[in-house]
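>>> predicted structure and sequence below. I'll ask about it afterward.
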Amino acid sequence: MADRTSSNAYWAANVRIILTSLAIWFICSFGLGIILRPALKGMSVGGADLGFWFAQNGSIYVFLVLIFVYAWRMNKLDKEHGVEE
């Protein structure tokens, strides 16, 4: 990763992955759990309405999935740019 354009491309891709992950988590936790909660009231998951479930559990599950997806994507990105461990 000696030349500057490769370094810039690596960090641009890294930031894109982070921003995408944060957007997905925001939509799931804030959007589905708070803003769209009244619209999701009729659907039930485990005895609670879907909006409540996303506010309490869904955002945590999405966060855990995003951790593994982020690690997988970063390992792939590291290999593409020659900076893997």
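In hand now; what should we look at?

>>> from here on, just use CA atoms for contacts and neighbour counts.
Noted.

>>> and the helices in this protein?
With helices called from DSSP state H, the chain shows them at 4-26, 50-53, 59-81.

>>> tell me, what residue is most central in this protein?
residue 21 (2.8 Å; Cα atoms, centre = their mean).

>>> comparison target, given below:
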Amino acid sequence: MSDKQKHATAYWKENLKYLLILLSIWFAVSYGAGILFKDTLNEIKVGGFPLGFWFAQQGSIYVFVILIFVYVRLMNRLDKKYGFDD
């Protein structure tokens, strides 16, 4: 296996690790906060609305957008680390 192939394999493994972590966070927020822990979170009010409702309607979307920016930042660092930032 050439050195370039080793770098590409390591790059892809690290990319998949980032994807799994970020998608797990998004799943936990959207499914966990919006569905599983809805009743507990509904005891807290945000802007007059129950927090569980807020997460189900808007919170998971906000978290997803934030995770997109985090992913871009992580990938830029990863590109520089492995020399794919041409």
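Thanks, I have it. Remember, it's a predicted structure, so these values are computed and weren't measured experimentally.

>>> before we move on, back to that, of the helices of structure 1, which approaches residue 37 of structure 1 most closely?
Among the helices of structure 1, helix 50-53 comes nearest to residue 37 of structure 1, with 4.2 Å by Cα to Cα.

>>> what's the distance between residue 59 of structure 2 and residue 53 of structure 2?
9 Å (Cα to Cα, to the nearest Å).

>>> hmm, I was thinking of residue 23 of structure 2
21 Å.

>>> residues contacting residue 34 of structure 2?
52-57, 60 (Cα atoms under 8 Å, 6 or more residues apart in numbering).

>>> surely residue 55 of structure 2 is in contact with residue 31?
No: counting by Cα atoms under 8 Å, residue 55 of structure 2 does not reach residue 31; the two are 9.2 Å apart.

>>> what is the nearest of the contacts of residue 34 of structure 2 to residue 66 of structure 2?
Taking the contacts of residue 34 of structure 2 together and measuring to residue 66 of structure 2 by Cα to Cα, the closest member is residue 60, at 9.8 Å.

>>> ok, and the closest non-adjacent residue to the closest one?
residue 30 (4.8 Å; Cα to Cα, 6 or more residues apart in numbering).

>>> so what's that neighbour up against?
55-56, 59-60.

>>> returning to what we had before: what about residue 55 and residue 31 of structure 2, which has more around it?
residue 55 (23 against 16; other Cα atoms under 10 Å).

>>> report the separation between that one and residue 86 of structure 2.
39 Å.
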